[in-house]
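Colleague: predicted structure and sequence below. I'll ask about it afterward.
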Amino acid sequence: MPPKRTSTSEAPTMTQAAIKKLVADSVSIALEAQAANMENTINTTRPRESPVVIQCSYKEFMSCQPIKFKGTEGAVGLIRWFERTELVFSRSKCTEDYKVKFSTGTLIEEALSWWNSFAQPIGIEEAYKIT
């Protein structure tokens, strides 16, 4: 039997903080590697799907029963029209691009005359771009 070796120098002792850092670093590296591996697997097994944007149609907007606005209802009537129209926008998932276009479809009588006099000089497409 060979003789046992004895060391004259002691092995360096690790502090609790050094051990925690070593474990945390190892876990972090393993998680990053796992995430990269999963991303590669997803990319190779199925194509990425682009989200489908569902746009509100005028028919859907009108099916939510927005109220008509004449322009003679006064301030309270105007506020109610704004509130109801915003509710309809929310319910019908109307995008910003169509809000002016669709809401002007609820204008009648004096309000419609005002809208036409506003839109005519600048063009209807420019008028629809207002917020």
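Modeller: Cool, the structure landed. Numbers count the residues shown, from 1 in each chain.
Colleague: CA atoms for contacts and neighbours, from now on please.
Modeller: Noted.
Colleague: where along this protein do the helices fall?
Modeller: For the chain, the helices defined by DSSP state H occupy 16-45, 58-63, 74-92, 96-103, 109-122, 124-128.
Colleague: can you say which of those helices is packed in most?
Modeller: Ranked by mean neighbour count under mean count of other CA atoms under 10 Å, the helices of the chain are led by helix 96-103, which reaches a mean of 17.
Colleague: presented hereafter is structure B, for comparison with structure A:
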Amino acid sequence: MITDMMGWVAGRARQMIILLIAPLALVACASAPLPPTESLNAARAAIASAEQAEARQHAGAELEEANRQLAAAVKAVEAERMTEAERLAKQARIAAELAVARTEAAKAEAINREMGRGAEALDEEMRRQGDQQ
């Protein structure tokens, strides 16, 4: 009888230990998600590329938006809101890439205008030479 009682107590003790340890193990596994380091670095690189491409001059609004989104992403990481930080970092990268695209388009347009003026000047010169003959 005593051995039965001891077996029962040991079984209950095991159950209690399992009930106490299981939640602790679950809490330990449920750690906060990791910061979106790759997305943050991609956003920083895209912003640096936009600045190097002179986007401030040609697409300043897009570049400022990229910088605002990146700053918000960093704040979200500090507040441990990693999903929001990931989204904001991606938006920052996209805004910076848009700034680069608009800058390249503006530069291409300026080159096209300059080439058009050059072609007009060449046409004018050819007309003058034709009139002199």
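Modeller: Received it, and whenever you're ready, just let me know what you need. Keep in mind the model is a prediction, meaning the values are calculated, not measured.
Colleague: quick TM-score on the pair, please.
Modeller: After superposition, the two chains reach a TM-score (TM-score structural alignment, normalised by the length of the first structure) of 0.27; 41 aligned residues with a CA RMSD of 2.9 Å.
Colleague: which strand or helix spans Q69 of the second structure?
Modeller: Assigned by DSSP states H and E, Q69 of the second structure belongs to helix 60-78.
Colleague: tell me what that helix is packed against?
Modeller: helix 37-52, helix 82-132 (3 or more CA pairs under 8 Å, 6 or more residues apart in numbering; DSSP states H and E).
Colleague: mind running it again at 6 Å?
Modeller: Applying 3 or more CA pairs under 6 Å, 6 or more residues apart in numbering; DSSP states H and E, we find helix 60-78 of the second structure packed against helix 82-132.
Colleague: okay, the angle between the helix it packs on and helix 60-78?
Modeller: Here the directions of helix 82-132 of the second structure and helix 60-78 differ by 160 degrees (axes from the mean of the first three to the mean of the last three CA atoms, to 10 degrees).
Colleague: now do helix 82-132 of the second structure: distance to the chain's middle.
Modeller: In this view, helix 82-132 of the second structure has its centroid 25 Å away from the chain centroid, taken as CA atoms, centre = their mean, to the nearest Å.
Colleague: between helix 37-52 and that helix, find me the angle.
Modeller: Going by the same axes, to 10 degrees, helix 82-132 of the second structure makes 30 degrees with helix 37-52.
Colleague: which other helices and strands does helix 82-132 of the second structure contact?
Modeller: Here helix 82-132 of the second structure touches helix 37-52, helix 55-58, helix 60-78, going by 3+ CA pairs under 6 Å, 6+ apart.
Colleague: any buried residues in the helix holding Q69 of the second structure, and which?
Modeller: Going by neighbour count (16 or more other CA atoms under 10 Å), the buried part of helix 60-78 of the second structure is 60, 62-74, 76-77.
Colleague: for the residues you listed, name the two members farthest from one another.
Modeller: Taking CA to CA, the two most distant members of these are G60 and V77; they sit 25.9 Å apart.
Colleague: for the helices and strands packed on helix 82-132 of the second structure, give me CSV that also has distance to G7 of the second structure.
Modeller: Below are these laid out as CSV (distance: least, CA to CA, whole Å):
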stretch, distance to G7 of the second structure
helix 37-52, 53
helix 55-58, 77
helix 60-78, 52
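Colleague: for R113 of the second structure, which of those helices is the nearest?
Modeller: Across these, R113 of the second structure has its closest neighbour in helix 55-58 (15.9 Å, CA to CA).
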